[in-house]
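Enquirer: Quick one, what's the 3D model for this:
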Amino acid sequence: MARKNDLAQGADRAHVAWRRLPAGIWAIGFVSMLMDISSEMIHALLPVYLTVGLGASALALGVIEGIAEATAAITKVFSGALSDRIGRRKELAALGYGLAAVTKPVFPLATSIGALVAARFIDRVGKGIRGAPRDALVADLTPPDLRGAAYGLRQSLDTFGAFLGPLAAVALMWVFSDDFRKVFWIAVIPAVLAVALILFAVREPARPKGQRRVRNPLSRAELRLLGTTYWMVVIVAALFTLARFSEAFLILRASEGGLSLMLVPLVLVGMNAVYALSAWWVGALSDQRGRIGLLAIGLGLLIAADLVLAFAGGLTGIAVGVLIWGLHMGFTQGLFAALVAEAVPPELRGTAFGMFNLVTGLALLAASVIAGALWEAAGAQWTFVAGAGFAAVAIVGLVPLARRLTRQADAART
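Expert: Okay, here's the model as predicted:
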């Protein structure tokens, strides 16, 4: 009964937040959605295109995916810090979306693994430029009591795009008789629309009067001001990311389990459908009930997903594991963003999100390489078992963070 009440409260909270959230949050959400439609149309097909079409190994795929995401993470540090220094977020976010849109035509034009790696690399640089300024801008636009809902909404719309992208890829692969390049060309269109939307529909709020100016956001003195709570959030997120390797391995698991080439993108369709449906109401519920308990549930779901994917004997079991994986994403990604935004001074939010993404991006690089190596050496089963082990360690890391947040809340009340 208590669980049903929590779900009902989450739905009610999401309904109220829907009316109160600023228009700029909705615009940013739709920008993310359009760019994800474009990116996931490509990403849903890229692992199979690389391994089947161009002969890359699973280990090579892990290295490519890890380097691509780590590149984005490193770029986020500097773009986030720059947004703090100049006191502006929108221009850098628009630049990042623009760069990603410009590089999309490279994917259908590429004829070798090297060219595709370069295209993926440049695309992720664009993601890196926009990521931290955009996430800081969400906090700048949103009232404090709606931050969980705001990050949840952006994540839901972003993930809805990640749901539509692979679905479109499946349909277009059928229409174009498995012609990868034609599908990649269609993916250019939503990317261009995303750039237009952020340029004309998002308005950045004026800098608050009296807010401290930051000259060197990456100096030791400024990084120290981020505080112990922030760094504890970063450590827990890094442990979590070691368990959450690239979703490319979900695609390979389904392909290994017998899913046909044309239907492989349905893996991301199912995962992202659950992710999109859960992220908003989880974020809204966290504004009322707290974030740590929901994060613990999310990590428990990741352990369950890993174990199901490790020991599933057929496509039905793999499908269940993929759906649980999507649910764990809905319980975690927006909550980590909200915790980062709340842990640091407003003038350092860009730097905070940049450093957060650097650490988690390096963890993703390590996770993807480890996953690829385990896959090559011992098979899919041990890859997912190892992921479950890292997730269990991350749950343990939530305990001191929860205690610190409780002490801070008690001190604020007194």
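
Enquirer: use CA for all of it now, contacts and neighbours both
Expert: Noted.

Enquirer: Next, count neighbours for residue 258.
Expert: As a burial measure, residue 258 scores 12 neighbours (other Cα atoms under 10 Å).

Enquirer: pretty sure it contacts residue 319?
Expert: No: with contact defined as Cα atoms under 8 Å, residue 258 does not reach residue 319; the gap is 11.8 Å.

Enquirer: Give me the distance from stretch 324-341 to the chain's centre.
Expert: From the chain centre to the centre of stretch 324-341 is a distance of 9 Å (Cα atoms, centre = their mean, to the nearest Å).

Enquirer: Okay, the residue nearest to residue 397 when sequence neighbours are not counted and residue 405: tell me how far apart.
Expert: Distances taken as Cα to Cα, 6 or more residues apart in numbering put residue 236 closest to residue 397, at 5.8 Å, once the chain neighbours are dropped. In this view, residue 236 and residue 405 are 14 Å apart by Cα to Cα, to the nearest Å.

Enquirer: between those two, who's got more neighbours?
Expert: The residue with more neighbours, out of residue 236 and residue 405, is residue 236; 22 against 16, by other Cα under 10 Å.

Enquirer: give the contact list for that one.
Expert: 394, 397-398 (Cα atoms under 8 Å, 6 or more residues apart in numbering).

Enquirer: Mind giving me the ChimeraX command for buried ones among the residues you listed?
Expert: Buried members of the contacts of residue 236, defined by 16 or more other Cα atoms under 10 Å, are picked up in ChimeraX with:
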select :394,397,398
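
Enquirer: Which ones among the contacts of residue 236 map onto helices?
Expert: 394, 397-398 (DSSP state H).

Enquirer: would you list the residues you listed in TSV and tack on distance to residue 198?
Expert: Converted to TSV, these look like this (distance: Cα to Cα, whole Å):
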residue	distance to residue 198
394	35
397	37
398	36
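
Enquirer: Nearest residue to residue 381 in space, please, no chain neighbours.
Expert: Using Cα to Cα, 6+ apart, the nearest residue to residue 381 is residue 310, at 4.2 Å.

Enquirer: Helix or strand: which one has that neighbour?
Expert: Residue 310 is part of helix 292-311, with elements assigned from DSSP states H and E.

Enquirer: If you count neighbours, what's buried in that helix?
Expert: Neighbour-count burial for helix 292-311 [16+ other Cα under 10 Å]: 292, 294-296, 298-311.

Enquirer: before we go on, could you also do this sequence so I can check it against the first one:
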Amino acid sequence: MNKNIYYLGFVSFFTDLASAMITPVLPLYIVYVLNEGIDKLGIVVAVATFVSYFFRILFGYLSDKYQIIKPFILFGYLLSAITKPLFAFSSSYGNIAFLQSTERMGKAIRSAPKDTLISYYAKKDESGKTFGLHKTMDIAGELFGALIILAVFYIYGDSVEVFKNIFLFTLIPGLIGVLIVLFFVEDAKYTHKNLKYRFEKEDSKLFPLLLSYFFFMFFVFGDSFFIITAKEAGYSTTFIPVFVIVLTLTQTLCSYYFGVMSDAKSSVYVLKLAYIFGIFSITALLYDFLWLGFMFLGIFTVASLNATRSYISKNAINQASVYGVFYGGIALFSSLGALSIGAIWHYFGQQSAMLFSLSGMILVLMIFLFLAKAK
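Expert: Below you'll find the predicted structure:
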């Protein structure tokens, strides 16, 4: 594979290491340290998710139109790196929602151009393998970040001061990722010189599959809610990172495999499997099999992302624009889903939220299978 694929992998490794130090901490900090309700957590997740994904439409379009790739990638990573430590100074869910949205804006800026750069350097007929390898590097960083949090909680406890020091420490790996982009990652030009900045007929054929994914994401029980579920089940704050390690380790072990499967079989086949594992994840939670729930969530995450990104890479004409729409659809549906699940949990209870998630995912899978068979 091209060296830039590996460089970008290491960038994601360090950036996701920093992000993984936030993942198990932030939901607990909002609900149990700041004493905000689960509905407030839903609001934070919804706002941050919307910003993270919706603005990928804009920057995907700008990347296509003005041929801007590396500058967007660099600025996006820099914005994320300098925002994470500021969580240490937050005192309300409103502050956290603003900072999390700003940090996610950095991801919005870099995501579509980064996917385009990966596609540019990927060898023909190996896009699934390339994205699988890159996702493996992402998740390896998340695994190390979760291990660091486990060690910190075990040694120093879970006081408010420990939470704040964790936030501050994320600056170091974040800046390492920025430096790798600045000095090692090479920019690239598009092979198509005269792109029309509208969707071609071939691009529109991708939308039915993407729409099914958007609806499925609406009903997905996100990792923040999984973490609170574990806490409500009686697990200590110190032990919570172990579940995150299970989640990320599962993704690390499965990502490359599902990438290769997307090439060997088809992206549609892998997406079907992903939907099934998504349903298994919430079913496991309902029956108190938390370990299996986190594992199945990990499989769903990597399988669905690898399948959809590979599908776009192989079939889209204006790739960055289609990637932008892909992430924009996730923005709308995932944010509304997080708001709905948080509100249902707050007003009707945890089990009602789980049943809402499960029934919705089953319905989407049934429709997807019916349409795939009809086609």
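
Enquirer: returning to that earlier point: identify the residues contacting the very next helix or strand once past the helix holding residue 310 of structure 1?
Expert: Note on helix 292-311 of structure 1: by DSSP H and E, the next helix or strand toward the C-terminus is helix 315-330. Outside helix 315-330 of structure 1, the residues that touch it by Cα under 8 Å, 6+ apart are 250, 253-254, 257-259, 267, 270-280, 282, 297-302, 304-309, 312.

Enquirer: circling back to that earlier point, which of the ones in helices among the contacts of residue 236 of structure 1 sits closest to residue 349 of structure 1?
Expert: Nearest to residue 349 of structure 1 out of those is residue 398 (Cα to Cα; 22.1 Å).

Enquirer: what about the helix holding residue 310 of structure 1, how far off from structure 2?
Expert: Aligned to structure 2 and superposed, helix 292-311 of structure 1 gives a mean residue distance of 1.2 Å (mean Cα distance after the TM-score superposition for structure 1).

Enquirer: Provide the aligned range in structure 2 for that helix.
Expert: Here helix 292-311 of structure 1 aligns to structure 2 at residues 268-287, judged by TM-score structural alignment.

Enquirer: what comes into contact with stretch 248-267 of structure 1?
Expert: 44-45, 47-48, 65, 166-167, 169-170, 173-174, 178, 268, 309, 314-315, 318-319, 322, 380.

Enquirer: Point to the residue nearest the middle of structure 1.
Expert: residue 333 (6.4 Å; Cα atoms, centre = their mean).

Enquirer: What's that residue aligned with over in structure 2?
Expert: Under TM-score structural alignment, residue 333 of structure 1 pairs with residue 305 in structure 2.

Enquirer: And for residue 31 of structure 1?
Expert: Match for residue 31 of structure 1 (TM-score structural alignment): residue 11.

Enquirer: any idea how far that match is from residue 204 of structure 2?
Expert: For residue 11 of structure 2, the distance to residue 204 of structure 2 equals 32 Å [Cα to Cα].

Enquirer: Look at these two and report which has more neighbours.
Expert: Taking other Cα under 10 Å, residue 11 of structure 2 and residue 204 do not tie; residue 11 has more neighbours (26 against 11).

Enquirer: My read is that the more buried one contacts residue 181, right?
Expert: Yes: under the criterion of Cα under 8 Å, residue 11 of structure 2 makes contact with residue 181 at 6.8 Å.

Enquirer: What's residue 61 of structure 2 aligned with over in structure 1?
Expert: By TM-score structural alignment, residue 61 of structure 2 lines up with residue 81.

Enquirer: what about that match, how many neighbours?
Expert: 27.

Enquirer: Skip the chain neighbours and tell me the closest residue to it.
Expert: Closest to residue 81 of structure 1 by Cα to Cα, 6+ apart is residue 351, at 4.4 Å.

Enquirer: likewise residue 72 of structure 1?
Expert: Residue 72 of structure 1 sits nearest to residue 128 (Cα to Cα, 6+ apart), 4.0 Å away.

Enquirer: Please say which position in structure 2 residue 98 of structure 1 maps to.
Expert: Per TM-score structural alignment, residue 98 of structure 1 is aligned with residue 78.

Enquirer: Just give me the mean distance for the helix or strand encompassing residue 40 of structure 1 relative to structure 2.
Expert: According to DSSP H and E, residue 40 of structure 1 maps onto helix 23-43. Mean deviation of helix 23-43 of structure 1 from its aligned counterpart in structure 2 after superposition (mean Cα distance after the TM-score superposition for structure 1): 1.2 Å.

Enquirer: Tell me the first helix or strand C-terminal of that helix.
Expert: helix 46-48.

Enquirer: what range in structure 2 matches that following helix?
Expert: Against structure 2, helix 46-48 of structure 1 falls on residues 26-28 (TM-score structural alignment).

Enquirer: Same question for stretch 268-275 of structure 1.
Expert: Against structure 2, stretch 268-275 of structure 1 falls on residues 244-251 (TM-score structural alignment).

Enquirer: What lies in contact with the matching stretch?
Expert: Contacts for stretch 244-251 of structure 2 (Cα under 8 Å, 6+ apart): 24, 136, 139-140, 142-143, 146-147, 291, 294-295, 297-299, 301-302.
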